[in-house]
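S.K.: with the sequence up front, the predicted model follows.
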Amino acid sequence: MLLVSLLVSQFIISQNKTKKPNIVIIYVDDLGYGDIGVNGAIGVKTPFVDELAKNGLNFTDAHSAAATCTPSRYSLLTGSYAFRNNAAILEGDAPLIIDTTKETLPKMLQKAGYTTGIVGKWHLGLGAGKIDWNKKIPLGPEEVGFDYSFLIPATGDRVPTVFLENQEVVNLDKNDPITVSYGTRIDGYPWGSKHPELLKQHTDPYHQGAVINGISRIGYMKGGKDALWVDEKIPFVLSEKATDFIEKEKENPFFLYFSLHDIHQPRIANIKFVESSTMGPRGDVIAQMDWCVGEITKALKKQNLLDNTLIIFTSDNGPILDDGYLDYAIELLGDHKPGGKFKGAKYSVFEAGTRMPTILHWPAKVKPGKSDALLSQVDLYATLACLLDVKVAKNAAPDSENYLDAWLGKSKKGREFLLEEAYTYGLRFGKWKYIQPKGKPIPDWIAKKFVDPGFSAEIQLFDLEKDPSEENNIAKNNPKIVKKMENKLKEILK
C-alpha cells in the first residue's frame, strides 16, 4: 500500500508540473511595503506571507500602477494606465469603467483555457447608469471576463454594504428592496452625522452617511436588512468563497483574483485577531490579512496544487494611517514603518505610494530569492500572456510589456522607465526618480490625512540609491537627466 501511495503522489506531482499553472493574485488593500514581516514589520507578525517569501521571490522595487485603488485595479486588469480612461476613485454606485468590448486580463486567460474567478473588493463600477440593486446587475465582472464573482461592490466604507454573487445581491429579500443614494440624503438607516452614539469608530465628515453594523459609511441606504454584511465576518466569508472556488476548479487551470478588503478602513478586526498586534486595529487587520493568505495556501496544499500554482501577493497602493476613521493608527504606530525606508503613502507620488510588497511563489518553476528588478503591475497582462503563449488582442493592453524573465527571477532586467500615477506623475529611470511639477495647493481632504502628496511647483529629481527617502532634490544639478525624463513622460502621456 505504501508503494502504491508513493507512486500516486509522484504521478500527481508529475501531472501538476506539466500542466498549465493555476494563477492566484492576492491583492491586499492599502498594505505598505514595510507592513509584512519579511520587509521589516514591527509589532505584528505575518507568518503566512513570510512563508511565501521564504519559498518564492521577494521583489524590492515592484510597483502598483497608481497610488490609489480604482486606478491600480483598472491598470492591473486592462494593461492600460488609468489616466487613459480618467479612472479615479469611484463612488459605490458608479458605472463600470472597463470597456467590455476590449480584451482584459481575465478574458485573455479564458482564451488560454482558464476558469476565472474574483472574490473580494471590486471598486471598478457596475452597470451602465443608475443601478437597480434588486435585480441582476447587467455589467460587471462577467462582462469583463470572470466566470465567477463574489464581490464587495466598492469598498467597506461605502454603501451598499452587501455582497454580490455573480452580480446579484446575496440573501436579498424582495419584500425589502435596496435603495442607495450618493449626495441626496434618504431615510432608511440612521446617519452618522445625526447619531454619533451608534458608532464603533468616529469618523471625519465625509464618512457620516448610513450607519450599518455600528460603522458610518459614505452614502445613504435603505432596505436589504437580511443581505447586510457583518464587518467582523468579512475575512471569513471571502476566504471561504475563495477556497470553495479552488476546490471546485481543481481539475482544470484556474485564475483566482483574491481581492481582500483588509487593510482598508474601517479596520474592524474579528475577535480572533483583536490585540494580535501592538498597533491596535491597523496591526490587527494585518494579522487578519495574513490569516487569509494562509487559508489560500492551505487550500492549495490540500488539493496538491501549491507546487504548480503561480501566486502573486501584492497591494493596490501605499499605506495610510488616517483615512477617515478614528482607530488610533498614528498614536499606536510605535517603531513600525508602514512604507519601510521609503517616503510617501496612499495618495502620494513619493515611492511608498506605489512601491508595493510583492512576492511571487511558484515552487515548480521559480527559485527562492530576492530581486530588485524594476517592475509594474500593469505588465502582468503581457507577461502572463507570454507565459501561456497567448497573443494579446489588437488594441488591448496598450501599456503592458512582457518581463517574464524578471518576474520569474531569471533576469533582473525590468522596466527602463516606470510610470507612477498619483495626483501628479512620477517617472522612474533606473536609480532616478522624476516628479512632474504641480504647483496647486494640497487639497484639504489630503492634508487632513497627514499625507504629503509630493506636490511642488518645481521639478523634482532624486537619486534613490543615495536618497531612498527622497529628501534631496537634485534636479538643478542634473539637467540632462531631467530633460530625458521630461521627454519620456510627454511621450507616455501623449
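M.R.: All right, it came through fine. Residues are numbered from 1 along each chain as shown.

S.K.: okay, CA-based contacts and neighbour counts for the rest of this
M.R.: Fine.

S.K.: mind listing what T184 touches?
M.R.: Y220 (C-alpha atoms under 8 Å, 6 or more residues apart in numbering).

S.K.: brain fart, Y74
M.R.: So Y74 contacts S80, Y81, A82, A87, I98, L124 (C-alpha under 8 Å, 6+ apart).

S.K.: swap in 7 Å and give it another go.
M.R.: A82, L124 (C-alpha atoms under 7 Å, 6 or more residues apart in numbering).

S.K.: shouldn't it be within a strand?
M.R.: No. Per DSSP: H, G, I helix; E, B strand; the rest coil, Y74 lies outside any strand segment and is helix.

S.K.: so how far is A62 from it?
M.R.: Applying C-alpha to C-alpha, to the nearest Å, the value for Y74 to A62 is 17 Å.

S.K.: who's in contact with the residue nearest to L52 when sequence neighbours are not counted?
M.R.: Using C-alpha to C-alpha, 6 or more residues apart in numbering and skipping the chain neighbours, the partner closest in space to L52 is H361 (6.0 Å). Residues near H361 by C-alpha under 7 Å, 6+ apart: L52, N55, G56, L57, L310, I311, I312.

S.K.: what's the local residue count around the second one?
M.R.: So the one you mean is N55. By other C-alpha atoms under 10 Å, the residues close to N55 number 17.

S.K.: again with the third one
M.R.: By the measure other C-alpha under 10 Å, the count of residues near G56 is 25.

S.K.: for the longest helix seen in the chain, which helices and strands make contact with it?
M.R.: As assigned by DSSP state H, the longest helix anywhere in the chain is helix 281-302. When contacts are defined as 3 or more C-alpha pairs under 7 Å, 6 or more residues apart in numbering; DSSP states H and E, helix 281-302 sits against helix 47-54, helix 234-248.

S.K.: repeat that for 10 Å
M.R.: strand 22-28, helix 47-54, helix 234-248, strand 254-259, strand 309-315 (3 or more C-alpha pairs under 10 Å, 6 or more residues apart in numbering; DSSP states H and E).

S.K.: now those as TSV including mean neighbour count and distance to E486?
M.R.: Below are the helices and strands packed on helix 281-302 laid out as TSV (neighbours: other C-alpha atoms under 10 Å; distance: least, C-alpha to C-alpha, whole Å):
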stretch	mean neighbour count	distance to E486
strand 22-28	22	32
helix 47-54	20	36
helix 234-248	19	44
strand 254-259	25	35
strand 309-315	25	28
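
S.K.: try this one next to it:
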Amino acid sequence: MMKKFFSFTLTLFFVQSALAIPEEQPAPFAKPNVIVIMADDLGFGDLSCYGADSFETPEIDKLAAGGIRFTNGYCSASTCTPTRYSLLTGTYAFRTPGTGIAPPNSPAVIDPDLFTLPDVMKKAGYATAVVGKWHLGLGSDAGPDWNGELKPGPLELGFDSCFLLPTTNDRVPQVYVQNHRVLNLDPKDPLWVGKMKPSEDHPTGITHRSTLKMDWSHGHNSTIHNGISRIGFYTGGHAARFRDEDLADK
C-alpha cells in the first residue's frame, strides 16, 4: 500500500525506542508502534471499504475491517500544505499567515519553536521519522539552500530522520531529500529552483509541447522533467533527479 501511494502521501513513523532492561526487572508495558499515512486529495468515496466500485482497495479494506472505520469526520483543509500543517501542529492553518499552498522555494512553514506531534511522540519515548511528500517548506526565511543544508526542516520539528519529496511530484524540484541534504546531488552540477525561466530558451510544456508524455494543464506548464511539465522552474542537479516510474522502488 505504501508503494502504491508513495508519491502522494506523508507517512509518519513512531517506533518505541528499545532500552536495555536488567534481567531481574520485569519488562515495561510495550507501547505499540504507530504509523500515520496521509493520502493526498483522497475522498471517502475513493475506497471500496466506503462503497467505491470503480476500483478496489483490498489492503486498505483489511485495515478498516480490523480496526475502526470512521463514518463522520472533518478535515481542517482540503489541500496540501495547510492540511499537513494542522496534522503536525494541532492548529488551524488559517490562523497563521503563510500556510497556504507552499511554492517550490518556500522556507519552512512551521516555526521550529512550536510543539509538534513528533515532539509529543518523542516525549513519550518514541523514535520518529517521516517519509514521502513534505510540502511544508524547507530552510530559513531566505528560502531553501538546495545545494547546502536544508534547515530548518523535519529534523528541527521533532523527527529523528526523514526521506522526502520536498514539495510534490508535480512541482519542482524532482529530487529526494534525506535529512538535511538533497540525495545524490553533484556539487559540480548545482541545483537551481525559481519562479521564472532561467533562460529564454529553457524548455517548458508550452514551448515544447510535442515532447511531452502527457499534455500540460493549467499551472503544470513550466520545466519539463521526464516528459512531464511541472509547476515551477529548475535546472541542474541531474544526478539527484528521480524518475516518476521509480518512485515506488524507493
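M.R.: Received it, and whenever you're ready, just let me know what you need. From a predicted model like this one, the values you see are computed outputs, not experimental measurements.

S.K.: quick one: TM-score?
M.R.: For this chain pair, the superposition-based TM-score is 0.85 by TM-score structural alignment, normalised by the length of structure 2; 222 aligned residues with a C-alpha RMSD of 1.7 Å.

S.K.: of all the helices and strands packed on helix 281-302 of structure 1, which one comes closest to A299 of structure 1?
M.R.: helix 234-248 (5.9 Å; C-alpha to C-alpha).

S.K.: between strand 22-28 and the closest one, find me the angle.
M.R.: 170 degrees (axes from the mean of the first three to the mean of the last three C-alpha atoms, to 10 degrees).

S.K.: next, the angle from helix 234-248 of structure 1 to helix 281-302.
M.R.: 10 degrees.

S.K.: and the gap between the spatially most central residue of structure 2 and P190 of structure 2?
M.R.: Nearest to the geometric centre of structure 2 sits K133, at 1.5 Å (C-alpha atoms, centre = their mean). Noted for K133 of structure 2: a distance of 22 Å to P190 of structure 2, by C-alpha to C-alpha.

S.K.: repeat that for P28 of structure 2.
M.R.: Separation of P28 of structure 2 from P190 of structure 2 (C-alpha to C-alpha): 50 Å.

S.K.: who has more neighbours out of the two?
M.R.: P190 (16 against 8).

S.K.: tell me if the more buried one really is in a helix.
M.R.: No. If the criterion is three-state DSSP, then P190 of structure 2 is coil and not within a helix.

S.K.: what's the matching residue for it over in structure 1?
M.R.: Here P190 of structure 2 is matched to P177 in structure 1, going by TM-score structural alignment.

S.K.: can you give me the helices for structure 2?
M.R.: So, for structure 2 - with DSSP H - the helices run 2-5, 58-66, 80-89, 117-123.

S.K.: how about G139 of structure 2, what's its match in structure 1?
M.R.: By TM-score structural alignment, G139 of structure 2 lines up with G127.

S.K.: and the closest residue to that match other than its chain neighbours, how many neighbours?
M.R.: Distances taken as C-alpha to C-alpha, 6+ apart place L139 nearest to G127 of structure 1, at 4.3 Å, with adjacent residues excluded. Residues near L139 of structure 1, counting by other C-alpha under 10 Å, number 20.

S.K.: next up, the contacts around L139 of structure 1.
M.R.: P95, L96, I97, I98, T100, G125, L126, G127, A128, G129, I131, Q167 (C-alpha atoms under 10 Å, 6 or more residues apart in numbering).

S.K.: all strands of structure 2, in order?
M.R.: 9-16, 34-39, 126-133, 161-165, 177-178, 181-182, 192-194, 224-225, 228-229, 233-235 (DSSP state E).

S.K.: the fifth one maps to which residues in structure 1?
M.R.: Spelled out, it's strand 177-178 of structure 2. Against structure 1, strand 177-178 of structure 2 falls on residues 164-165 (TM-score structural alignment).

S.K.: now the residue nearest to L52 of structure 1: how far from F245 of structure 1?
M.R.: From H361 of structure 1 over to F245 of structure 1 (counting by C-alpha to C-alpha), the distance is 20 Å.

S.K.: which one in structure 2 is aligned with G192 of structure 1?
M.R.: Looking across to structure 2 (by TM-score structural alignment), G192 of structure 1 lines up with G205.

S.K.: sorry, slip of the keys, the one I care about is Y81 of structure 1.
M.R.: Using TM-score structural alignment, Y81 of structure 1 pairs with Y92 in structure 2.

S.K.: nearest spatial neighbour of its match, skipping sequence neighbours?
M.R.: Y92 of structure 2 sits nearest to S86 (C-alpha to C-alpha, 6+ apart), 5.6 Å away.

S.K.: and the one you found, what does it touch?
M.R.: S86 of structure 2 touches C75, S76, A77, Y92, A93, F94, T99, I110, T116, L117, counting by C-alpha under 10 Å, 6+ apart.

S.K.: out of the residues you listed, who's the most crowded?
M.R.: So for those (other C-alpha under 10 Å), the most neighbours sit at I110, 26 neighbours.

S.K.: quick check: whichever residue in structure 1 pairs up with it vs G214 of structure 1, distance?
M.R.: By TM-score structural alignment, I110 of structure 2 lines up with I98 in structure 1. Using C-alpha to C-alpha, I98 of structure 1 is found at 33 Å from G214 of structure 1.

S.K.: what does L300 of structure 1 give?
M.R.: 36 Å.

S.K.: so those two - more neighbours on which side?
M.R.: L300 (20 against 17).

S.K.: want to throw the strands of structure 2 into CSV with distance to G45 of structure 2?
M.R.: Formatted as CSV, those follow (distance: least, C-alpha to C-alpha, whole Å):
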stretch, distance to G45 of structure 2
strand 9-16, 18
strand 34-39, 13
strand 126-133, 22
strand 161-165, 26
strand 177-178, 32
strand 181-182, 36
strand 192-194, 37
strand 224-225, 32
strand 228-229, 28
strand 233-235, 34
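
S.K.: determine which stretch of those is the most buried.
M.R.: strand 228-229 (a mean of 26; mean count of other C-alpha atoms under 10 Å).

S.K.: so which bit of structure 1 is it matched to?
M.R.: Going by TM-score structural alignment, strand 228-229 of structure 2 sits over residues 215-216 in structure 1.

S.K.: other residues contacting the matching stretch?
M.R.: Here stretch 215-216 of structure 1 makes contact (C-alpha under 10 Å, 6+ apart) with 156-159, 189-193, 195-196, 198-204, 206-210, 231, 266, 268, 325.
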